[in-house]
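**Q** sequence and predicted structure are below.
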Amino acid sequence: MAYLYYGADARPAEIPDHVLAHVKVVAATKLRRGESFMLTWRHRGEGTGGRTSLWMQPSIPLRFVFDEPEPEALDSEYLRKLANEATSSRGIVLEWDDEAIVGHPGEAPPIDAMAA
């Protein structure tokens, strides 16, 4: 699992490494341009319900922590999907199960940065 720390909250959101690696690229691109967006995910685990939505904006501290020391291979199609969602009024809605990312198109050749 990877961890997303946002703002002054000391409790991180737990998100799979592969998913958060893609969110990191999209967030860095959007926030570097001064563009805000919504990021939403459902709560995971026994007895948890509901969801969290964050308004991602450049002035709020953001930190990504990954369990793996090596960067994840990025899927250009999944990056494009997240980037398109980030520009919508709904924002990015993350979905995953214990085995795979829901809606993930499959493994494509890794890329170093999101296509603008």
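**A** Structure's in. What do you need? Numbering: from 1, shown residues only.

**Q** C-alpha from now on. contacts and neighbour counts both.
**A** Fine.

**Q** count of residues packed around residue 81?
**A** 15 (other C-alpha atoms under 10 Å).

**Q** contacting residues for it?
**A** For residue 81, no contacting residues are found, by C-alpha atoms under 8 Å, 6 or more residues apart in numbering.

**Q** wait, a strand at it?
**A** No - read with DSSP: H, G, I helix; E, B strand; the rest coil, residue 81 is helix and lies in no strand.

**Q** gap between it and residue 94?
**A** 11 Å (C-alpha to C-alpha, to the nearest Å).

**Q** below is structure B, check it against A:
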Amino acid sequence: MGRFIYGAGGDSVEVDDRTLAHLRIVVMNKLRRGEPFMYDTKLGDGIGRRSFWLHPSVPLQFHFSGGRAPRINRAWLDEMMKAASGPNGLTVMPEPPDPADIGSPEE
């Protein structure tokens, strides 16, 4: 499990490394364009949720527990980017099948 760390105070939430890698790309692209947005995340089984206003002026960190970068699912990135640009902001949804894997031989 990695950590999404927000603000100078180090406020953070746990996010699995695969999701965190996709989240990092979405946040990087949105903020690079100067597009602040809301990120809403659940805090485990039934213990609530938190919302973060993501803006270029707020320091962010993405702490990965693993040493290898996961393969990126373009379809998931597209869905996350659409959500981040929508009126409710980004909520991480389940990962869809990766079109690059459809029809590829199994290892």
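**A** Ah, there it is. Nothing here was measured: the structure is a model prediction, and the numbers come from that model.

**Q** where is the longest helix in the second structure?
**A** Ranked by residue count under DSSP state H, the longest helix found in the second structure is helix 17-32.

**Q** how about residue 89 of the second structure, what's its match in the first structure?
**A** Taking TM-score structural alignment for the superposition, residue 89 of the second structure sits opposite residue 91 in the first structure.

**Q** show me the contacts for its match.
**A** With C-alpha under 8 Å, 6+ apart, residue 91 of the first structure has these contacts: 37-40, 85.

**Q** among the residues you listed, which lie within helices?
**A** If you go by DSSP H, the contacts of residue 91 of the first structure have residue 85 in helices.

**Q** leaving out sequence neighbours, find the closest residue to residue 1 of the first structure.
**A** Nearest residue to residue 1 of the first structure in three dimensions, chain neighbours excluded: residue 16, at 4.6 Å (C-alpha to C-alpha, 6 or more residues apart in numbering).

**Q** confirm for me that the one you found is in contact with residue 23.
**A** No - counting by C-alpha atoms under 8 Å, residue 23 is not a contact partner of residue 16 of the first structure; they are 10.6 Å apart.

**Q** could you report the separation of the equivalent of residue 63 of the second structure over in the first structure from residue 105 of the first structure?
**A** In the first structure, the residue paired with residue 63 of the second structure is residue 65, using TM-score structural alignment. For residue 65 of the first structure, the distance to residue 105 of the first structure equals 24 Å [C-alpha to C-alpha].

**Q** who's more crowded, the two?
**A** Comparing residue 65 of the first structure with residue 105 by other C-alpha under 10 Å, the one with more neighbours is residue 65, at 16 against 12.

**Q** element containing the closest residue to the more buried one other than its chain neighbours, please.
**A** Nearest non-adjacent residue to residue 65 of the first structure, counting by C-alpha to C-alpha, 6+ apart: residue 3, 5.0 Å away. Using DSSP states H and E, residue 3 of the first structure maps to strand 2-6.

**Q** how big's the offset between that strand and the second structure?
**A** Comparison of strand 2-6 of the first structure with the second structure after fitting gives an average deviation of 0.7 Å (mean C-alpha distance after the TM-score superposition for the first structure).
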